[in-house]
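# my questions concern the predicted model and sequence given below.
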Amino acid sequence: MRIDKFLKVSRIIKRRSVAKEIADKGRIFINGRAAKSSTEVKPNDEVVIKFGNKTLTILVKELLDTTKKDDAERMYEITSEDYERDFRNE
């Protein structure tokens, strides 16, 4: 499954077009390698997503073509969620 579709179906990112844009800007990594929106993802892959000051690391558990809201969380496991602090305002 393409990474942009996975992020939308799993509800990590709400719109596939936004997932595509983030991937094409080099802010998504799969198993340590930069990913384009068309990069394939499979179970047991580690995905790192950089959102502004937040870095989310997930482990892909399952691939589903469509999901209900409750089933979306079965698709991945969050392994870390890091925030960069802005020291300019302190």
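Good, I have the coordinates.
# for the rest of this, base every contact and every neighbour count on C-alpha atoms.
Fine.
# can you get me a residue count around residue 54?
By the measure other C-alpha atoms under 10 Å, the count of residues near residue 54 is 13.
# again with residue 86
Around residue 86 there are 8 other residues, counting by other C-alpha under 10 Å.
# in addition, the following structure is provided for comparison:
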Amino acid sequence: MRLDKFLKVSRLIKRRTLAKEVADQGRISINGIQAKASSTVSVGDTLQIRFGQKLVTVEVTSLKETVRKDEASMLYKIIKEEKIVSE
């Protein structure tokens, strides 16, 4: 599944166009490698997403084309959330 579509379906990012922009800015990595919106996401992959001053690391646990809002969080497991301290 494409990275931008996974982020939208899992509701980590609300809109696919926004997910594409974030990926194009180099703020997402898959298994430590900088990712583009078209990158392929597989079960077991680790995603690092930078939201402003926060770095969120999640593990992909499932892939589905469509899910209901209350089931979206079952597609990933949050490993850690950390604040980015700028110096």
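The structure has been received and is ready for your questions. Just so it is clear, the structure is predicted and the values come from calculations on it, not from any experiment.
# where exactly do the strands run in the second structure?
Secondary structure of the second structure by DSSP state E: the strands cover 28-30, 33-34, 46-51, 54-60, 76-83.
# could you give the angle of the longest one to strand 46-51?
To tie it back to what came earlier, the one meant is strand 76-83 of the second structure. 50 degrees (axes from the mean of the first three to the mean of the last three C-alpha atoms, to 10 degrees).
# strand 76-83 of the second structure against the first structure, how far on average?
After superposition onto the first structure, strand 76-83 of the second structure sits on average 0.4 Å from its aligned residues (mean C-alpha distance after the TM-score superposition for the first structure).
# the first one now?
With mean C-alpha distance after the TM-score superposition for the first structure, strand 28-30 of the second structure departs from the first structure by a mean of 0.2 Å once superposed.
# buried set for that strand?
28-30 (16 or more other C-alpha atoms under 10 Å).
# make a markdown table from these and add distance to residue 52 of the second structure to it.
Converted to a markdown table, these look like this (distance: C-alpha to C-alpha, whole Å):
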| residue | distance to residue 52 of the second structure |
| --- | --- |
| 28 | 12 |
| 29 | 15 |
| 30 | 18 |
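# of those residues, closest to residue 58 of the second structure?
residue 30 (9.8 Å; C-alpha to C-alpha).
# the closest one and residue 45 touch, don't they?
Yes. Under the criterion of C-alpha atoms under 8 Å, residue 30 of the second structure makes contact with residue 45 at 6.5 Å.
# residue 67 of the second structure: which of the strands of the second structure is closest?
With C-alpha to C-alpha as the yardstick, what comes closest out of the strands of the second structure is strand 76-83 (12.5 Å).
# residues making contact with the closest one?
By C-alpha atoms under 8 Å, 6 or more residues apart in numbering, the surrounding residues in contact with strand 76-83 of the second structure are 10, 53-62.
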